[in-house]
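Asks: Quick one, fold the following:
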Amino acid sequence: MKKLITLAAIALFSTASFAQTTWNVDKAHSKLQFTITHLAVSDVDGIFKDFTATIVSSKPDFSDAKVSMTANTASVSTDNDQRDGHLKSPDFFDAAAFPTLTFVSTGITKTSANHYKLNGILTLHGTAKAVVFELWYRGTITNPMSKADDAGFQVTGTIKRSDFGFGSKYGSPMLSDEVVVKANGEFSKAN
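Replies: Model prediction:
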């Protein structure tokens, strides 16, 4: 009987230690942004006001994290109504035809303490391509307001808009092919 209880305890502990935890983005404390260079002399920043993201992990250092993100392309904002309207048009995001852009991770590799290479598939403007971003896990704390666990992350990287057929009417003298992506996210542990 003692062996049976010990085996049951080991099985329960093993299951608990490998249980996956879901973390949901706290939109009030997160930002999904991009930067593109205009006429080779000025950077223009933009954000997506409407996005969701989740992280699923069974390890406290997130070294097995699975990340997914969806942004509403019609929520793009550069603080200029005319430019935002153009970005939503078929020349760029074509928000009517492609209402979302998505990222789904396919793997994560630790590069140093709390730093990772995050591989995944980015789908933008109807084209899905493999991309690699840098992920910095900034730590986990107990939120003093909600008393729930919150974790912080920063994702950075560069994509080429030509890989996605995005804004193809506007060559690199007008707009840089490289678009810098930066996401700062605070994630709350799901109950």
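
Asks: all contacts plus neighbour counts: C-alpha atoms, from now on.
Replies: Noted.

Asks: all strands in this structure, in order from the N-terminus.
Replies: 21-25, 31-38, 42-48, 51-57, 66-72, 76-77, 100-112, 115-124, 127-142, 149-160, 175-189 (DSSP state E).

Asks: of all those strands, which lies closest to A8?
Replies: Closest to A8 of these is strand 21-25 (C-alpha to C-alpha; 22.3 Å).

Asks: Other residues contacting the closest one?
Replies: 52-58, 185-190 (C-alpha atoms under 8 Å, 6 or more residues apart in numbering).

Asks: residues of that strand that come out buried?
Replies: Buried positions in strand 21-25, judged by neighbour count with 16 or more other C-alpha atoms under 10 Å: T22, W23, N24, V25.

Asks: before we move on, what about stretch 125-133?
Replies: H125, G126, A128, V131, V132, F133.

Asks: Which pair of those spans the longest distance?
Replies: G126 and F133 (20.1 Å).

Asks: related to what we said a few turns ago, could you tell me which of the contacts of strand 21-25 count as buried?
Replies: A53, T54, I55, V56, S57, S58, G185, E186, F187, S188, K189.

Asks: How about the contacts made by the fourth one?
Replies: Put plainly, it is V56. Q20, T21, T22, W23, A65, K66, V67.

Asks: A148 versus the closest residue to it other than its chain neighbours, what's the distance?
Replies: Spatial nearest neighbour of V56, chain neighbours left out: T22 (4.5 Å); criterion: C-alpha to C-alpha, 6 or more residues apart in numbering. Distance check for T22 against A148: by C-alpha to C-alpha, to the nearest Å, it reads 13 Å.

Asks: which residues are common contacts for these two?
Replies: With contacts taken as C-alpha under 8 Å, 6+ apart, T22 and A148 have K189 as neighbours in common.

Asks: returning to that earlier point: quick check, nearest of the contacts of strand 21-25 to N119?
Replies: Closest to N119 out of the contacts of strand 21-25 is I55 (13.8 Å), distances taken as C-alpha to C-alpha.

Asks: For the comparison step, fold the sequence that follows:
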Amino acid sequence: MTKAVWAVDKGHSSLEFTVKHMMMSKVKGVFTEFDATVEADVNDLTDAKIEFTVDLSSIDTRKEDRDNHLRSADFFDVENYPNMTFVATNIKKTDENEYDVTGDLSIHGVTKPVTFEVTVEGVHKDPWGNEVAGFSGEGKLNRKEFGLVWNAALETGGVLVGEDVKINIELEAHKQA
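Replies: Okay, the predicted model is just below:
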């Protein structure tokens, strides 16, 4: 297979995150608006071009007050930093259909390298003859490294919001003609 452009099918894709709340439970959320550019040979991603742009105002944690707080200057400050971006800079094959995709992640005006473990889940033809590929990815970042430092102390000790954020990505992409 040769290198091709793959368009993300947002209706069959998701960008989710998990963060500790009150040091004992986890809050999950999604970003509903994102776009990706993937130019790759799905049989060998090592020279792929991968770029993501996420509209941070599209955050959804199923609680409007929390979402509005996350959009505020205390966290993402979407008025000044409306997007989160990721541009792959190094892709290393780690196993059959598995890769470490390292790139520059930019949030809140701060850019740092982050690595995602990515799996090519498969490539098939849909009922209309179109080539479709599936990708899964996961990674972790420390939100404070990106200037997202707001927190509140708990009366019993500890803090309200955890520092580590786990990210899960599920992509379905259609090969472009």
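
Asks: TM-score for this pair?
Replies: Remark: TM-score between the superposed chains equals 0.92 [TM-score structural alignment, normalised by the length of the second structure]; 172 aligned residues with a C-alpha RMSD of 1.4 Å.

Asks: re the thing from before, is it possible to get JSON lines of the contacts of V56 of the first structure that adds distance to F103 of the first structure?
Replies: Below are those laid out as JSON lines (distance: C-alpha to C-alpha, whole Å):
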{"residue": "Q20", "distance to F103 of the first structure": "20"}
{"residue": "T21", "distance to F103 of the first structure": "19"}
{"residue": "T22", "distance to F103 of the first structure": "17"}
{"residue": "W23", "distance to F103 of the first structure": "16"}
{"residue": "A65", "distance to F103 of the first structure": "14"}
{"residue": "K66", "distance to F103 of the first structure": "11"}
{"residue": "V67", "distance to F103 of the first structure": "8"}
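
Asks: Looking at the second structure now, which of those still hold up?
Replies: Among those, the contacts conserved in the second structure (both residues aligned by TM-score structural alignment, their matches' C-alpha atoms under 8 Å) are Q20, T21, T22, W23, A65, K66, V67.

Asks: Tell me, how many residues neighbour the corresponding residue of the second structure for A95 of the first structure?
Replies: The alignment partner of A95 of the first structure in the second structure, by TM-score structural alignment, is V78. By the criterion of other C-alpha atoms under 10 Å, V78 of the second structure has 18 neighbours.

Asks: residues contacting V78 of the second structure?
Replies: Neighbours of V78 of the second structure in contact, by C-alpha under 8 Å, 6+ apart: L56, S57, R71, S72.

Asks: Now do the same for the first one: its match in the first structure.
Replies: If I follow you right, that is L56 of the second structure. Applying TM-score structural alignment, one finds that L56 of the second structure aligns to T73 in the first structure.

Asks: Between the contacts of V56 of the first structure, which sits nearest T35 of the first structure?
Replies: Of these, the one sitting nearest to T35 of the first structure (C-alpha to C-alpha) turns out to be V67, at 21.9 Å.

Asks: pretty sure that closest one is in contact with S105, am I right?
Replies: Yes. Judged on C-alpha atoms under 8 Å, V67 of the first structure makes contact with S105 at a distance of 5.2 Å.

Asks: Mind telling me what G165 of the first structure corresponds to in the second structure?
Replies: By TM-score structural alignment, G165 of the first structure lines up with G147.

Asks: so A183 of the first structure touches T156, yeah?
Replies: Yes. With contact defined as C-alpha under 8 Å, A183 of the first structure counts as touching T156 (6.5 Å).

Asks: check contacts around V179 of the first structure.
Replies: Contacts of V179 of the first structure by C-alpha under 8 Å, 6+ apart are F34, T35, I36, T37, T158, I159, K160, R161.

Asks: could you redo the last one with a cut-off of 10 Å?
Replies: Taking C-alpha atoms under 10 Å, 6 or more residues apart in numbering as the criterion, V179 of the first structure is in contact with F34, T35, I36, T37, D45, G157, T158, I159, K160, R161.

Asks: cool, and T73 of the first structure?
Replies: T73 of the first structure touches 47-51, 87-88, 92-96, 98-102, 124-125, counting by C-alpha under 10 Å, 6+ apart.

Asks: With T115 of the second structure instead?
Replies: By C-alpha under 10 Å, 6+ apart, the neighbours of T115 of the second structure are 88-91, 99-105, 137-141.

Asks: and if we set it to 8 Å?
Replies: Counting by C-alpha under 8 Å, 6+ apart, the residues that T115 of the second structure touches are D100, V101, T102, G103, G139, K140.

Asks: For S63 of the first structure, see how far away the residue nearest to G165 of the first structure when sequence neighbours are not counted is.
Replies: Leaving out its chain neighbours, the residue that sits closest to G165 of the first structure by C-alpha to C-alpha, 6+ apart is H125, at 7.3 Å. For H125 of the first structure, the distance to S63 of the first structure (C-alpha to C-alpha) stands at 30 Å.
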